[in-house]
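Peer 1: need a structure here:
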Amino acid sequence: MLTMPHEIAIGDLYFPPLLLVVIFSYLVSTGIIFIAGKLGLLRYVAVPVLVELSLVVLISGLISQFIHFV
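Peer 2: Predicted structure coming up:
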């Protein structure tokens, strides 16, 4: 049975797991958007900011499905 994720302690600071997942997924999506911009794929997109936001949401969902905090 899966347990409820709890805070992650880094030093004396406590971080909720979802915050760390969103930060990591933002960094990954920024890298994807950077590579897509270098390849010229962003010219086919009407609103690149919405694509980046959608990538953050999708990657956060994928990470939270596969990583369970103990």
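
Peer 1: alpha carbons only for contacts and neighbour counts from here, please
Peer 2: OK.

Peer 1: name the element the most centrally placed residue in the chain belongs to?
Peer 2: Nearest to the geometric centre of the chain sits residue 25, at 1.6 Å (C-alpha atoms, centre = their mean). If you go by DSSP states H and E, residue 25 is part of helix 17-39.

Peer 1: here is the second sequence; please produce its structure so I can put it next to the first one:
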Amino acid sequence: MPHEIALGEVYIPPLLLVVIIAYALASFAFFIAGKLGLYRFIAFPVIAELCLMVIFVNAISKYITIF
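Peer 2: Next comes the predicted model:
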């Protein structure tokens, strides 16, 4: 079972760290897509970024056993 990560007296749930990493990866992916001009092919960019973030959360939490 996953356990909390302690930073001093503050306990951080592992899922919060996974979501932060996934958000950074999704933002970076959309930044690259914007630079390459692929952003214009996406009808709803906010929903697409949210879906990509959920995919990254699933992939990170599945393949990293610490989280």
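
Peer 1: TM between them?
Peer 2: With the length set by TM-score structural alignment, normalised by the length of the second structure, the two chains reach a TM-score of 0.94; 67 aligned residues with a C-alpha RMSD of 1.2 Å.

Peer 1: matching residues in the second structure for the helix holding residue 25 of the first structure?
Peer 2: Aligned by TM-score structural alignment, helix 17-39 of the first structure corresponds to residues 14-36 of the second structure.

Peer 1: mind listing what's buried in the matching stretch?
Peer 2: Neighbour-count burial for stretch 14-36 of the second structure, counted by 16 or more other C-alpha atoms under 10 Å, picks out 18, 19, 21, 22, 23, 25, 26, 27, 30.

Peer 1: just stretch 54-67 of the second structure next, same as before
Peer 2: 54, 56, 57, 60, 61, 67.

Peer 1: possible to save these as CSV with distance to residue 34 of the second structure and secondary structure?
Peer 2: Listed next are the buried residues of stretch 54-67 of the second structure as CSV, based on distance: C-alpha to C-alpha, whole Å; DSSP: H, G, I helix; E, B strand; the rest coil:
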residue, distance to residue 34 of the second structure, secondary structure
54, 20, helix
56, 19, helix
57, 22, helix
60, 24, helix
61, 27, helix
67, 31, coil
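
Peer 1: residue 14 of the second structure: which of those residues is nearest?
Peer 2: residue 67 (5.4 Å; C-alpha to C-alpha).

Peer 1: how close does the closest one sit to residue 39 of the second structure?
Peer 2: Distance, residue 67 of the second structure to residue 39 of the second structure, by C-alpha to C-alpha, to the nearest Å: 31 Å.
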